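Student: One predicted model, sequence on top.
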Amino acid sequence: MNSEQHPLEPFLPENARLLMLGSFPPKRIRWSMEFFYPNLQNDMWRIVGYLAAGDRMHFLEPGGRRFDKDRIEAFCRERGIALYDTAVEVIRLKDNASDNFLQVVREVDLEALLARIPACGNIVTTGQKATDTLRAVTGCDEPAVGEWVPMHFAGRDLKLWRMPSSSRAYPRPVEWKAEFYRKVFSESGII
C-alpha cells in the first residue's frame, strides 16, 4: 500500500494561542474547500460557528454546499487559532477517511510547530486517533474528553485538551459537541 503525504501546510497565525490537531485529512474527493476539516460531513466549522456566532451555518457559503474558507481563515487569524494534524504521512488501510483505518507512518514535528507559535499555551486533539498519535510524540498522559492534562514539551508548559471527534461518525449533535469546545475556547480567549 502506498503512503500519502499531508496535502496542506500548517496554518500558524503568529498570534496563535491555541493549536488544534486532528488526525489527517480525508481524501480530496470529500473536500469542500482547501483547508482543514474540509468535509461537509465533519461538524468542526458548525461547532465553531455555533460558539462564535450562535449559528451552526455561519461558516457555510450560501446554499450550504461548501465551507467558506476565507471567512474561516480570517476568523482563525483574528482569534489566534492554529491548525494542523498529528500525522504528516499515513497509509489508508481502507479506501476511506476513517481514523480506525489510518496507519500513521510519520508523526508531526510538534517542536517545529510550537517554535512558530510562541504564544500558544493550549493544544487540542480532535479525536482519539489524534490524541493517541500526539501522546506517542510527547509521552504525556491522556486527558478525559473535554478536559486537559499538563504537558511539558520542548521546554514549554502547555495544556493538552482532548475534544470529542467533530466527525459525524461520532453521532452527537453539534450543540452537545460545542459545549466541550466552549471550555477550551473560553480559556484560550477565542470566544
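Tutor: Nice, I can see it.

Student: Please count neighbours and contacts with C-alpha atoms only from this point.
Tutor: Noted.

Student: M44 against M163, yeah?
Tutor: No - counting by Cα atoms under 8 Å, M44 stays clear of M163, with 11.0 Å between them.

Student: buried set for stretch 35-42?
Tutor: F35, F36, Y37, P38, N39, L40, N42 (16 or more other Cα atoms under 10 Å).

Student: before we move on, what SS does the third one have?
Tutor: Secondary structure of Y37, reduced to three states by DSSP: H, G, I helix; E, B strand; the rest coil: coil.

Student: could you dump the buried residues of stretch 35-42 to CSV with distance to W148?
Tutor: Listed next are the buried residues of stretch 35-42 as CSV, based on distance: Cα to Cα, whole Å:
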residue, distance to W148
F35, 26
F36, 23
Y37, 22
P38, 26
N39, 27
L40, 28
N42, 23
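
Student: nearest to N100, of those?
Tutor: Using Cα to Cα, N42 is the member of the buried residues of stretch 35-42 that sits closest to N100, with 15.8 Å.

Student: Now for that closest one: which residues touch it?
Tutor: S166, S167, R168 (Cα atoms under 8 Å, 6 or more residues apart in numbering).

Student: Over to F153?
Tutor: E111, T138.

Student: Distance check, N42 against K177.
Tutor: With distances taken as Cα to Cα, to the nearest Å, N42 is found 12 Å from K177.

Student: shared neighbours, the two?
Tutor: With Cα under 8 Å, 6+ apart, N42 and K177 have common neighbours S166.

Student: What is the burial count for E175?
Tutor: 14 (other Cα atoms under 10 Å).

Student: That one touches G49, doesn't it?
Tutor: No - E175 is beyond contact range of G49, at 10.6 Å (criterion: Cα under 8 Å).

Student: Quick check, L102 in contact with D95.
Tutor: No - in this structure, L102 is not within contact of D95 by Cα under 8 Å, at 9.8 Å.

Student: So for the two, which residue has more residues nearby?
Tutor: L102 (20 against 11).

Student: most neighbours, which of the contacts of N42?
Tutor: S166 (24 neighbours).

Student: The structure to be compared is supplied as follows:
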Amino acid sequence: MDFYYPNWNNDMWRIMGLLYYDNKSHFLREPLKTFDRESIIKFLIEKGIALYDTASSIKRLQDNASDKFLEVVEQTDIRRLLNLLPQCKAIVTTGQKATETLLKQFDIQEPKLGDFSEFVFNNRALRLYRMPSSSRAYPLPLERKVASYRIMFQDLQMM
C-alpha cells in the first residue's frame, strides 16, 4: 500500500477500526493481508485527520524498520505545514524518532507517552501528543494502545 502504516504487522489501522467502528478488521482486506487504502483515506478526510512524516529524507542504517537505525537527512518543515492547516489543533507523534525530530523545530516540552504538551504557534494554541507506537515491536497490548488513542481523540472532541 502506497500510504501510511502499510506494514501488515503494524496495528494503526486496527486501532482506528476499533476506536471508530468497534471492529479491528474494519480497514483490513484479510484474505489479501492488505489494508483498504481508499476506505482509510475516506475515513481520514471525514474525521479531519492529516498524516505526514517528520522527515522528508532519511537513511536506513540497517535493513529493518526500527527507528533506532534511521538517520534523518532532511526534516519536514512542520511550521510550513501548520501554516497550511489553520484548523489543526494537535500534532501527534507515534515514535521516539518522530518526536525527537519534531522537538528540534519547536520549543515544546516532550510529553510523556500517552500524554500531551501545549504550545503556541503563530498565536494559536496547539497540543503535541506522544502516543504509543502502533508497531507490534512496541510491547504494549493492542487494547492498551486503543485506550490511549481513545483518550486523545476524546480530548480533541473527535469521537
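Tutor: Cool, the structure landed. Remember, it's a predicted structure, so these values are computed and weren't measured experimentally.

Student: TM value for the aligned chains?
Tutor: Here the TM-score for the pair of chains, by TM-score structural alignment, normalised by the length of structure 2, is 0.95; 159 aligned residues with a Cα RMSD of 1.2 Å.

Student: re the thing from before, quick one: the contacts of N42 of structure 1 as a markdown table, columns for secondary structure too.
Tutor: Output for the contacts of N42 of structure 1, formatted as a markdown table (three-state DSSP):
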| residue | secondary structure |
| --- | --- |
| S166 | coil |
| S167 | strand |
| R168 | coil |
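
Student: now structure 2: which of those residues match?
Tutor: Comparing the contacts of N42 of structure 1 with structure 2 on both residues aligned by TM-score structural alignment, their matches' Cα atoms under 8 Å, the contacts found in both are S166, S167, R168.

Student: out of those, who's nearest I191 of structure 1?
Tutor: Among the kept ones among the contacts of N42 of structure 1, S166 lies closest to I191 of structure 1 (Cα to Cα), at 18.4 Å.

Student: need the contact list for the aligned residue in structure 2 for the closest one.
Tutor: Counting by TM-score structural alignment, S166 of structure 1 corresponds to S134 in structure 2. By Cα under 8 Å, 6+ apart, the contact set of S134 of structure 2 is N10, D11, M12, I15, T94, K145.

Student: Identify the residue of structure 1 aligned to Q154 of structure 2.
Tutor: By TM-score structural alignment, Q154 of structure 2 lines up with S186 in structure 1.

Student: And for its match, the neighbour number?
Tutor: 11.

Student: same thing with E73 of structure 1?
Tutor: So E73 of structure 1, with other Cα under 10 Å, has 17 neighbours.

Student: After whichever helix or strand it is part of, which helix or strand is next?
Tutor: Assigned by DSSP states H and E, E73 of structure 1 belongs to helix 69-79. Counting by DSSP H and E, the next helix or strand C-terminal to helix 69-79 of structure 1 is strand 81-85.

Student: How about residues contacting the helix or strand harbouring L158 of structure 1?
Tutor: Assigned by DSSP H and E, L158 of structure 1 belongs to strand 156-162. Residues from elsewhere that reach strand 156-162 of structure 1 (Cα under 8 Å, 6+ apart): 121-127, 131, 142-152, 184.

Student: Superposed on structure 2, what's the mean shift for that strand?
Tutor: Strand 156-162 of structure 1, aligned to structure 2 and superposed, deviates on average by 1.0 Å (mean Cα distance after the TM-score superposition for structure 1).

Student: Can you name every helix or strand that the very next helix or strand once past that strand contacts?
Tutor: As assigned by DSSP H and E, the chain's next helix or strand after strand 156-162 of structure 1 is helix 174-187. Secondary-structure packing of helix 174-187 of structure 1 (3 or more Cα pairs under 8 Å, 6 or more residues apart in numbering; DSSP states H and E): helix 44-53.

Student: Roughly how far does F35 of structure 2 sit from Q157 of structure 2?
Tutor: 26 Å.

Student: Could you do M16 of structure 2 as well?
Tutor: Distance from M16 of structure 2 to Q157 of structure 2, by Cα to Cα: 15 Å.

Student: element containing the aligned partner of A130 of structure 1 in structure 2?
Tutor: Aligned against structure 2 by TM-score structural alignment, A130 of structure 1 finds its counterpart in A98. Assigned by DSSP H and E, A98 of structure 2 belongs to helix 96-103.

Student: same question, V149 of structure 1
Tutor: Assigned by DSSP H and E, V149 of structure 1 belongs to strand 148-153.

Student: residues in structure 2 aligned with that strand?
Tutor: The aligned range for strand 148-153 of structure 1 is 116-121, by TM-score structural alignment.

Student: Average separation of the matching stretch from the aligned part of structure 1, please.
Tutor: Relative to structure 1, stretch 116-121 of structure 2 is 1.4 Å off (mean Cα distance after the TM-score superposition for structure 1).
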